[in-house]
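Q: requesting a structural model of the entry that follows:
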Amino acid sequence: MVTPVDFDLDMARKVLDAQPFSRFLGARITAFGDGAATLELDIRDELRQQNGFVHGGVLSYAADNALTFAAGAALGPAVLTAGFSIQYVRPARGTLLRARASVVHAGRRQAVVRCDLLTVDGDGDETLCAVAQGTVLATEG
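A: A predicted model of the protein is given here:
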């Protein structure tokens, strides 16, 4: 069994790569550890809705995975999202979507996690577009 101590950035990237949908979107983990994770994906036309903004489903995907990976950094890799809520604060536009999540509280079997969803423009400036919070459960242990 892999413990949180053994679950590092390389292993997190392998877990993400094992998800066909994440590969399809081109998602990548850029930071992982100490109860936090950052997931990024390039914004391309196929991920936009009719007004040119990143589709809310893409933002929800990013939040869900970032929340779960952050919890995995605290609980170990055998985790599943129990539920989460997301609040869209402004339309998402830019060249990159960044989901930055961190554990607010972790027990033995569950973690409460917060995620800020940011878009990044061509100059590297971040803009908050949504906030999510969820509960993630350990499935082993």
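Q: please make it C-alpha for all contacts and neighbour counts, starting now.
A: Will do.
Q: quick one, helices of this structure?
A: Counting by DSSP state H, the chain has these helices, from start to end: 9-17, 20-25, 56-75.
Q: name the single longest strand found in this protein.
A: Longest strand in the chain, counting residues (DSSP state E): strand 126-138.
Q: list the helices and strands it packs on?
A: In this structure, strand 126-138 makes packing contacts with helix 56-75, strand 79-88, strand 110-120, judged by 3 or more C-alpha pairs under 8 Å, 6 or more residues apart in numbering; DSSP states H and E.
Q: got a markdown table for those, with mean neighbour count too?
A: Formatted as a markdown table, those follow (neighbours: other C-alpha atoms under 10 Å):
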| stretch | mean neighbour count |
| --- | --- |
| helix 56-75 | 26 |
| strand 79-88 | 16 |
| strand 110-120 | 25 |
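Q: can you check which of the ones you listed gets nearest to E140?
A: Taking C-alpha to C-alpha as the criterion, E140 comes closest to strand 79-88 out of the helices and strands packed on strand 126-138, the separation being 7.8 Å.
Q: how about A62: what's its closest non-neighbour residue?
A: A99 (6.0 Å; C-alpha to C-alpha, 6 or more residues apart in numbering).
Q: and what of I86?
A: Counting by C-alpha to C-alpha, 6+ apart, the residue nearest I86 is A132, at 4.2 Å.
Q: second chain to compare with the first, below:
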Amino acid sequence: MTDTALLSMARDVLRAQPFSRLVGADVSAFGDGGATLELPIREDLRQQNGYVHGGVLSYAADNAITFAAGTVLGPAVLTAGYSIDYVRPAVGVTLRARAEVLHAGRRQAVVRCELLAVDEEGTETLCALAQGTVRAAGQGSPA
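A: Okay, here's the model as predicted:
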């Protein structure tokens, strides 16, 4: 499958998730142990101080981690767990979650994700770091 076809498939999977459609998320890169998820920073995704809500950053980390793992484990994967550390408030026009597989076995992958706020000029500012474990779904995996 070509890189373009893989990216198109990943976008279709993301669009099949109602919550991802709600927040306006898109996959901008997918393949070779990595995935990047982006979403517009809208007013309705902010908390009371004007920063992107931590739950939105957490959503982006979870999905980017799982998509990155899917590039090495296959499409049937589930997040087993992840942690997130918030570095600074997210402000800008786009939230970018860039995930990369650090280690993968046959049924499990460990993935790191940087969450970046992108301003009008395209400058990225690190907002949070996440790390997660993703498992292949199927026989012997939790549902």
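Q: tell me how the two chains score on TM-score.
A: The TM-score (TM-score structural alignment, normalised by the length of structure 1) is 0.94; 137 aligned residues with a C-alpha RMSD of 1.5 Å.
Q: and the longest strand of structure 1 with strand 110-120, angle?
A: 160 degrees (axes from the mean of the first three to the mean of the last three C-alpha atoms, to 10 degrees).
Q: so which bits of strand 126-138 of structure 1 are buried?
A: Within strand 126-138 of structure 1, the residues that count as buried by 16 or more other C-alpha atoms under 10 Å are 126-138.
Q: and the residue nearest to I86 of structure 1, what is it in contact with?
A: By C-alpha atoms under 8 Å, 6 or more residues apart in numbering, the contact set of A132 of structure 1 is 63, 84-87, 114-117.
Q: what do we get in structure 2 for it?
A: By TM-score structural alignment, A132 of structure 1 lines up with A130 in structure 2.
Q: what is the end-to-end distance of stretch 119-128 of structure 1?
A: 7 Å (C-alpha to C-alpha, to the nearest Å).
Q: equivalent analysis for stretch 8-22 of structure 2, please.
A: 19 Å.
Q: buried ones in it, by neighbour count?
A: Here stretch 8-22 of structure 2 shows 8, 10-11, 14-15, 20 as buried, counting by 16+ other C-alpha under 10 Å.
Q: now distance to S28 of structure 2 too, for the residues you listed, in CSV please.
A: Shown next, in CSV, are these (distance: C-alpha to C-alpha, whole Å):
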residue, distance to S28 of structure 2
S8, 10
A10, 9
R11, 8
L14, 11
R15, 13
S20, 14
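Q: now the two most distant members of the residues you listed.
A: S8 and S20 (15.5 Å).
Q: counterpart of I41 of structure 2 in structure 1?
A: By TM-score structural alignment, I41 of structure 2 lines up with I43.
Q: what about the residue lying closest to E38 of structure 2 once chain neighbours are set aside, neighbour count?
A: Distances taken as C-alpha to C-alpha, 6+ apart put R96 closest to E38 of structure 2, at 4.5 Å, once the chain neighbours are dropped. By the criterion of other C-alpha atoms under 10 Å, R96 of structure 2 has 30 neighbours.
Q: would you mind confirming that R96 of structure 2 is in contact with A29?
A: No - if you go by C-alpha atoms under 8 Å, R96 of structure 2 and A29 don't touch, sitting 10.8 Å apart.
Q: what sits in contact with each of the two?
A: In contact with both R96 of structure 2 and A29: 36-37, using C-alpha under 8 Å, 6+ apart.
Q: what sits against the counterpart of G72 of structure 1 in structure 2?
A: In structure 2, the residue matched to G72 of structure 1 (TM-score structural alignment) is G70. Residues near G70 of structure 2 by C-alpha under 8 Å, 6+ apart: 33, 76-77.
Q: please tell me how far G70 of structure 2 sits from L78 of structure 2.
A: From G70 of structure 2 to L78 of structure 2 the distance is 9 Å (C-alpha to C-alpha).
Q: and if you look at F19 of structure 2?
A: 16 Å.
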